[in-house]
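Chemist: No sequence on hand, only this structure:
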């Protein structure tokens, strides 16, 4: 169980003053608390900063690719379990990627997360019912390595939602109640006489 730290307590723990170092590379301004310019040169710091994009990609993998952007549970306990299962599945896929990359020159961040999920889903029956699980596992790891992500340096993406809203209204009642109302309307409409056009 983790303790929640109130924001004002966190803010109070910060120092009154902080010295920062500012530098510019290719028109981009960076600010850091690392003061030693010999130990932390600006090119290395800028490269580390650009690696933050992988954090965004990992959040996207969890929320969008694994459909965690909409939790279906209704109670807090079930929401916790649903999140835990998502993280369990995420860690399983990341472990498979790391295992596949272990004896190669490829880094795990160079392997497509979505591609590995699709591969894993297609291999589940083979892994479950194969007489030689080790061979099936080796084939899966070999296939994972082939799922390469393109090199996209300096990638910038807009913070906007592309998913279009559905054309249908939201279901705000229970499905049974909604079905009963539809059936009632259909019976009412079927009892009406159709007037023939002259």
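Modeler: That came through fine. Only a predicted model underlies this, so the values are computations on that prediction, with no experimental measurement involved. Numbers count the residues shown, from 1 in each chain.
Chemist: alpha carbons only for contacts and neighbour counts from here, please
Modeler: Fine.
Chemist: Can you get me a residue count around residue 148?
Modeler: 17 (other C-alpha atoms under 10 Å).
Chemist: Please disregard the earlier target; I meant residue 159.
Modeler: Residue 159: 6 neighbours (other C-alpha under 10 Å).
Chemist: which helices and strands sit right next to the strand or helix carrying residue 99?
Modeler: Using DSSP states H and E, residue 99 sits within helix 76-101. Secondary-structure packing of helix 76-101 (3 or more C-alpha pairs under 8 Å, 6 or more residues apart in numbering; DSSP states H and E): helix 113-129, helix 133-145.
Chemist: try this one next to it:
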């Protein structure tokens, strides 16, 4: 293994031949890895793929694969809108906001379903190009969830069994965070 110090960070790699993988090449590779992580975040969070909608284990494999493909298609369509917007604005595509592009596309589809002229598309590209995401080196964000989950227990048994238990025993008392017993 090889350790390479780059800008206050230490990268550990199995690419131990400096002639084949220079420091600058490793730095570029690390940056591209960061873009991949951002893209995965866009697919999961911005496009709403954090939880899948399949309801039974039998559906899980087939539905999960279909949902994954639909989200990847949606991601690529938004990126396809960003590229001509970036060309029009004479900037790199990565400098335009993915979320803004998605929101512009959604509003544009709601407003103009019947007419898609070249002028309409140019206006859409101009709108997408308005919101930029600047490079923010050294940015630190807390790894925490801002919204707290609901204080309800997880459903750990089949729904029909849980209903039968409630019919027989009633709902359990509510657990409040301030009066939990140890």
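Modeler: Thanks, I have it. In this text, all values refer to a predicted model and were calculated from it rather than measured experimentally.
Chemist: circling back to that earlier point, dump the helices and strands packed on helix 76-101 of the first structure to CSV, plus distance to residue 53 of the first structure and mean neighbour count.
Modeler: Formatted as CSV, those follow (distance: least, C-alpha to C-alpha, whole Å; neighbours: other C-alpha atoms under 10 Å):
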stretch, distance to residue 53 of the first structure, mean neighbour count
helix 113-129, 15, 15
helix 133-145, 22, 16
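Chemist: Looking at the ones you listed, which is nearest to residue 165 of the first structure?
Modeler: helix 113-129 (23.3 Å; C-alpha to C-alpha).
Chemist: Mean distance between the closest one and the second structure after superposition?
Modeler: When the second structure is overlaid, helix 113-129 of the first structure sits 1.3 Å from its aligned residues on average, using mean C-alpha distance after the TM-score superposition for the first structure.
Chemist: what does that helix contact?
Modeler: For helix 113-129 of the first structure, contacts defined as C-alpha atoms under 8 Å, 6 or more residues apart in numbering pick out 61, 65, 93, 94, 97, 133, 136, 137, 140, 143, 144, 147.
Chemist: Please apply the same query to stretch 42-50 of the first structure.
Modeler: With C-alpha under 8 Å, 6+ apart, stretch 42-50 of the first structure has contacts from 23, 25, 30, 154.
Chemist: Could you list the buried residues of that stretch?
Modeler: Neighbour-count burial for stretch 42-50 of the first structure, counted by 16 or more other C-alpha atoms under 10 Å, picks out 42, 45, 46.
Chemist: would you list those in a markdown table and tack on secondary structure?
Modeler: Converted to a markdown table, those look like this (DSSP: H, G, I helix; E, B strand; the rest coil):
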| residue | secondary structure |
| --- | --- |
| 42 | helix |
| 45 | helix |
| 46 | helix |
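Chemist: can you redo those residues as CSV with distance to residue 115 of the first structure?
Modeler: Below are the buried residues of stretch 42-50 of the first structure laid out as CSV (distance: C-alpha to C-alpha, whole Å):
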residue, distance to residue 115 of the first structure
42, 35
45, 31
46, 30
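Chemist: Next one: residue 35 of the second structure from residue 145 of the second structure, what distance?
Modeler: From residue 35 of the second structure over to residue 145 of the second structure the distance is 22 Å, taken as C-alpha to C-alpha, to the nearest Å.
Chemist: for the contacts of stretch 42-50 of the first structure, which one is nearest residue 36 of the first structure?
Modeler: Closest approach between the contacts of stretch 42-50 of the first structure and residue 36 of the first structure, by C-alpha to C-alpha: residue 23, at 12.6 Å.
Chemist: which one in the second structure is aligned with that closest one?
Modeler: Counting by TM-score structural alignment, residue 23 of the first structure corresponds to residue 4 in the second structure.
Chemist: Residue 35 and residue 145 of the second structure: which is more packed in?
Modeler: Ranked by neighbour count (other C-alpha under 10 Å), residue 35 of the second structure and residue 145 place residue 35 first, with 13 against 7.
Chemist: Double-check that that one belongs to a strand.
Modeler: No. Read with three-state DSSP, residue 35 of the second structure is helix and lies in no strand.
Chemist: Next one: it from residue 61 of the second structure, what distance?
Modeler: For residue 35 of the second structure relative to residue 61 of the second structure (C-alpha to C-alpha), the value is 28 Å.
Chemist: Could you do residue 51 of the second structure as well?
Modeler: Relative to residue 61 of the second structure, residue 51 of the second structure is positioned 14 Å away (C-alpha to C-alpha).
Chemist: How about residue 122 of the second structure?
Modeler: 40 Å.
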